[in-house]
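Visitor: Have a look; sequence and predicted model below, questions after that.
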Amino acid sequence: MDQTQTPRRGAVPRGLLQTGPVLFSYGFRPFFLGGAIWACVTMVLWIATLAGQIEIASAYGLYAWHAHEMLFGFGSAILAGFFLTAVPNWTGRLPVSGWPLAGLFSLWCLGRLAMLFPDVIGALPAATMDALFLPALLTISAREIIAGKQWKNLKVLIGLGVLTAANLGFHYEAIVIGAADYASRFGISAYITLICVIGGRIIPSFTRNWLAKQGATRFPAPFSRFDMITILASVAALLLWSLSPEGVVTAIVGCGAGALQFARLYRWRGWTTTSETLVTILHIAYLFVPFGFVAIAASALGWIDRASATHILTVGTMSAMMLAVMTRATRGHTGRQLTASKMTNLCYAAILLCALVRPLSAILPAYLVLIYASAGLFWLAAFGLYLIEYGPMLTRVRRQAMG
C-alpha cells in the first residue's frame, strides 16, 4: 500500500482532499474501517447462530451467507481499500475521494445490509443489491489504470474481474443449487492470485527498503522469470482446484505450486526482518500461500477435509495478508512511523492463532466446539484490536502520508 513505484514527474500527491469528512479523504479509510467492523459483526452473528441464539439468512442459507460475507463482504472491502489507495500511486492520478468515494462505500454498505435481511426482502433482491459493488469497483479501477496508461497493471484487473464474476456465480449457486462450492473456490482463487501478483511486488520492495535503512548489503531477489513461472503454476493449480478439488492431478500440481512458492518466499529473505514485525508479518502471511497449496494437495488426496484446506487459504493467507496491509497502509498514509506497536503485534498474533487453530477441527473432531469458539475469539481479537488502535487514525486526524 505504500508507494511501490517512483511517481511520474508532476504526479498528483496523495491526500489532496483537505475539506469535508476525514473518513472520505482517501479510499483506505472507509473501507478498512468498514471491513474491520464487518469482520467483527459477521463473526459475532456466526457464533450466535451456531449457538442457537439467533437465526439469520435462512432464505439464502446460513453456511452460504457466512462464506459469502467473509469472501465478498469483508474481503471486498479490504480489497477496495487497497485498490483505491494503490492505483493513484501507480498512475499519478487523483485518488477517488469525497462524494464519489462516499457513494462507492454506500454501495458496499447497501450490499451488507441487504445480505443481512434476505428473509425480509428475498434472496434474489438481496443478491442483486450486493452485486452492484464489485462491478463499480472494477469500472473505477479500470478507468484509472487505463487513463494513467499503466498497462502492466491491467493484469490485476483480471483478478478483480474473476472475483466479480465469482460473486455473481456464488449468488446463483446459493439460491438455485443451495451450495456455492464452485464460485467459492473461484473467489478464493482470485484473492490468492492477487496476493501472488501484488505480494510479489510489495513484499520484496518493503523488505528491501527496510533492509537498506538498516545498512544491509544483501536484498530480496528482484522479480524474474522464476517469479512468473511460479505465478503461472499457482494459477494452474488454483484453476484445477476450483474445477476439480479432488484427484491425483490436482494434488500433483498443487504440490508443485507449493514448492515453487516456498522457494519464491525464501528468495525474499524474510528472516532478516524479524526486528520489525510490520515487515515480517508480510512474509509470515505469504508463508500460508505455499502451505495453502500443500493443503489443496492433501485435500485432493483425501488426507484432510476440504474445509480445513479452505480455511488455511482464507484465514491464513487472505485475512493475515489483509491485516498486514491494513496496519502498514494505515500507519504510512496517516503519517505515522512504519513500526509495529505492541497492540499491532497482538493483532498479528491473534490472526495467526486463528489461522492455526481453525484447521484443527479435522484432526480433533471431539473438540469441535472449543476449536470453533477459540478461532472465532482470535478472529474478533485481531480485528477488534485493529479497530481500537487504528480506528481513530482512520476517522479523526488528517495527516499527509509519509514519503
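Guide: Everything's here; your move.
Visitor: all contacts plus neighbour counts: C-alpha atoms, from now on.
Guide: Will do.
Visitor: quick one: buried residues of stretch 208-217?
Guide: Burial within stretch 208-217, assessed by neighbour count using 16 or more other CA atoms under 10 Å, is assigned to Arg208, Trp210, Leu211.
Visitor: Spit out the contact partners of the second one.
Guide: So the one you mean is Trp210. Contact analysis of Trp210 by CA atoms under 8 Å, 6 or more residues apart in numbering lists Thr273, Val279.
Visitor: and the gap between it and Leu380?
Guide: Distance of Trp210 to Leu380, computed by CA to CA, to the nearest Å: 30 Å.
Visitor: repeat for the first one
Guide: Between Arg208 and Leu380 the computed distance is 32 Å (CA to CA).
Visitor: hmm, back to that, from the buried residues of stretch 208-217, which land in helices?
Guide: Counting by DSSP state H, those place Arg208, Trp210, Leu211 in helices.
Visitor: Export those to a markdown table and append columns for distance to Phe293.
Guide: Output for those, formatted as a markdown table (distance: CA to CA, whole Å):
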| residue | distance to Phe293 |
| --- | --- |
| Arg208 | 27 |
| Trp210 | 29 |
| Leu211 | 29 |
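Visitor: Closest one of these to Val41?
Guide: Distances from Val41 to those, taken as CA to CA, are shortest for Trp210 (35.3 Å).
Visitor: any idea how far Cys196 lies from Glu246?
Guide: 23 Å.
Visitor: also this one, for the comparison:
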Amino acid sequence: MMQITDSQKEELIPPILRLAFRPFFLFGGAFSCIALVLWGFVLSGSVAFSPYGNLLFWHSHEMLFGFASAIVVGFLLTAVQNWTGIPSIRGKKLAVLVGLWLSARLLLAFSISPVWLSTAIDLAFLPLAGYWLAKPIIAVGQMRNLFFIPILVLMSASNLLMHLGVILAMPELYQHGFMSAIWLITLLMTVLGGRVIPFFTANGLGRPKVEAKPWLEYLVLGSTWLVFAIYLTGAVYYLPKSVLGGLLAVCASAHLVRALRWRIWSTLSVPLLWSLHVAYWFIPIGLFLMALAYTTNWLSVSTAFHSLTVGAMGNMILSMMCRVSLGHTGRQLIVKHAIIWAFFAVLIAALIRVFGVVLFSNMSFQLIIIAIGGWCFAYGLFAYVYYPVLTQPRADGRPG
C-alpha cells in the first residue's frame, strides 16, 4: 500500500487550517470590526441589541475574550512550533478549536438558551488551547515557555468571573473579571515585548541588540505582576488610593525607562518596528493615567484602561499579526502601503479614545464613534490585505 507523505498530507488540509495564526488572525481581526460597529450603532441608538449578559458586558467580554484571546491563541499555537520543533495543531484539531470560538461568539451575541451551554462553550476555548500548547512544551521540557500555560489558565479564570457576574446578577464580579483580564494581557505584552522588540529592532536595523539590564527587568516584571495580583485578588478595593497610585507610577516609570532604552526614534523608517514600539509606549502611558485616575479627578479609570486596550493591545496586536503573517507564509517582512495607513489609523483611534475624550469631554460620544471608525478602518484593511496571505499556501512552498 502506498504511503501518503507529509507533503501530501499538507496538501489535503485547506491552507487556512495549516497553522493557528491563519484562521485566528483573519477571523479575530474581522470580528473586532463587527463587534465595534455594532457597539457604535448601539451607542447611537440606531440598533436594538440584546446579547448575553448586557451591552456593557458583551462589549468588554467580546473585545477581550472574543478578539484578543483569539489572537493570543493564534500567536502562541504558531510560536510553539518554532520553540519546540514539534508540529502544532492543524487540520481537524484546529477546525475544532476555531469552531468552538465561532460558536461562542454566535451564542453570546444572540443570547441563545440555555445559558449553561453558551457559558460552557465559551469557557472551553482557552483551556483546550492551553492543553494543545502545553503538550509540545512539556514533551521537550522547555520550562521557560511553560510560563504561558498559567497565563491561559488565569485568563480562563477571569472569563469565568465575568460569566459568574452575569449568572449571579453581580455586575461588580464581571467588572472584576474584565479588569483582571486587561492586566493579564498587559503582563503578557510586557513579557513578549521584552523578548521580541529589542530582537526585531536589532535585526530590522542591522545593529547590536539592546541588552536587558537585570535590575530593570526585575522591576518591570515584578511591579507588573504585583499590579495584576492586586487586581486579581481584589486587594485593589481595599488599598488606599494613594498607595495604589504610587505603585502604578513606579510601574509606569520602570516601563518608561525600558521603552526609552529601545530608542523608538531610530525605528521611524520601518513601519513594522515603530508600530511595535508605539504599542509598547502605551503601557507606561496607561499606567501613568491609571495612577492619575486613582489620585485625582482628572480622568476616569475607564478612560485610562482604554490606553491599555485600544492603545497597547490594539497597536501591538495589529503589528504582530502583520509580522507573523508575513514571516510564517514565507514572505518578506515588508508591509504594503495600505497597512502603513492601518498602523496610523489604529494609533489615531487610540489617541482620540484616550486623550481626545479627556480634553474634549463635551464631545466624548462623537470622539468615541471616530475612534471606532479608526479601529475598523485599520483592522478592516488588515483583513482585506491579508486575506489572500492567510488563505493561500506559503509563498516558498514549505509546510505551514
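Guide: Looks like it arrived, so ask away. Fair warning: this is a prediction, and the values are worked out from it, not measured in the lab.
Visitor: Got a TM-score for the pair?
Guide: Here the superposed chains carry a TM-score of 0.91, computed using TM-score structural alignment, normalised by the length of the second structure; 385 aligned residues with a CA RMSD of 2.1 Å.
Visitor: For Ala401 of the first structure, state which of the ones in helices among the buried residues of stretch 208-217 of the first structure is nearest.
Guide: Nearest to Ala401 of the first structure, judged by CA to CA, of those is Trp210 at 17.3 Å.
Visitor: sec struct for Phe223 of the first structure, please.
Guide: What DSSP: H, G, I helix; E, B strand; the rest coil gives for Phe223 of the first structure is coil.
Visitor: dump the residue contacts of it.
Guide: Applying CA under 8 Å, 6+ apart, we find Phe223 of the first structure in contact with Gly200, Arg201.
Visitor: which position in the first structure aligns with Ala181 of the second structure?
Guide: Aligned counterpart of Ala181 of the second structure in the first structure: Gly187 (TM-score structural alignment).
Visitor: What of Thr309 of the second structure?
Guide: Thr309 of the second structure maps onto Thr314 in the first structure, by TM-score structural alignment.
Visitor: Please list all residues in contact with the residue nearest to that match when sequence neighbours are not counted.
Guide: Sequence neighbours aside, Ile188 is the residue nearest to Thr314 of the first structure in space, at 7.0 Å (criterion: CA to CA, 6 or more residues apart in numbering). Residues counted as contacts of Ile188 of the first structure (CA under 8 Å, 6+ apart) are Leu71, Leu313, Thr314.
Visitor: With Gly234 of the second structure instead?
Guide: By CA under 8 Å, 6+ apart, the contact list for Gly234 of the second structure reads His176.
Visitor: Quick check: closest non-adjacent residue to Leu222 of the first structure.
Guide: I think there's a mix-up here, since residue 222 of the first structure is Pro and not Leu. What sits nearest to Pro222 of the first structure in space, not counting adjacent residues and going by CA to CA, 6+ apart, is Pro204, at 7.5 Å.
Visitor: Sorry, wrong one. I was asking about Val153 of the second structure.
Guide: Pro127 (6.7 Å).
Visitor: So what does that neighbour match up with in the first structure?
Guide: Under the alignment (TM-score structural alignment), Pro127 of the second structure maps onto Pro135 of the first structure.
Visitor: burial count for its match?
Guide: Other residues lying near Pro135 of the first structure total 15 when counted by other CA atoms under 10 Å.
Visitor: and it, what helix or strand is that in?
Guide: Per DSSP states H and E, Pro135 of the first structure falls inside helix 133-147.
Visitor: hmm, back to that, check the gap between the residue nearest to Thr314 of the first structure and Leu238 of the first structure for me.
Guide: 9 Å.
Visitor: just Pro125 of the first structure next, same as before
Guide: In terms of CA to CA, Pro125 of the first structure sits 31 Å off from Leu238 of the first structure.
Visitor: so who does Ala312 of the second structure touch?
Guide: Taking CA under 8 Å, 6+ apart as the test, what Ala312 of the second structure contacts is Thr186, Val278, Ala279, Tyr280, Trp281, Phe282, Ile283.
Visitor: wait, the last one sits on Ile185?
Guide: In this case it means Ile283 of the second structure. No. At 11.0 Å, Ile283 of the second structure does not count as touching Ile185 under the criterion of CA atoms under 8 Å.
Visitor: who has more neighbours, these two?
Guide: Ile283 (27 against 23).
Visitor: corresponding residue for that one in the first structure?
Guide: Aligned partner of Ile283 of the second structure by TM-score structural alignment: Val289.
Visitor: for Leu272 of the second structure, same thing?
Guide: Under the alignment (TM-score structural alignment), Leu272 of the second structure maps onto Leu278.
Visitor: how much space between that match and Ser341 of the first structure?
Guide: 9 Å.
Visitor: Compare these two (neighbour count), which wins?
Guide: Neighbours were counted for Leu278 of the first structure and for Ser341 using other CA under 10 Å; Leu278 has more, 23 against 14.
Visitor: contacting residues around the more buried one?
Guide: Contacts for Leu278 of the first structure (CA under 8 Å, 6+ apart) come out as Ala324, Thr327, Arg328, Leu338, Thr339, Ala340.
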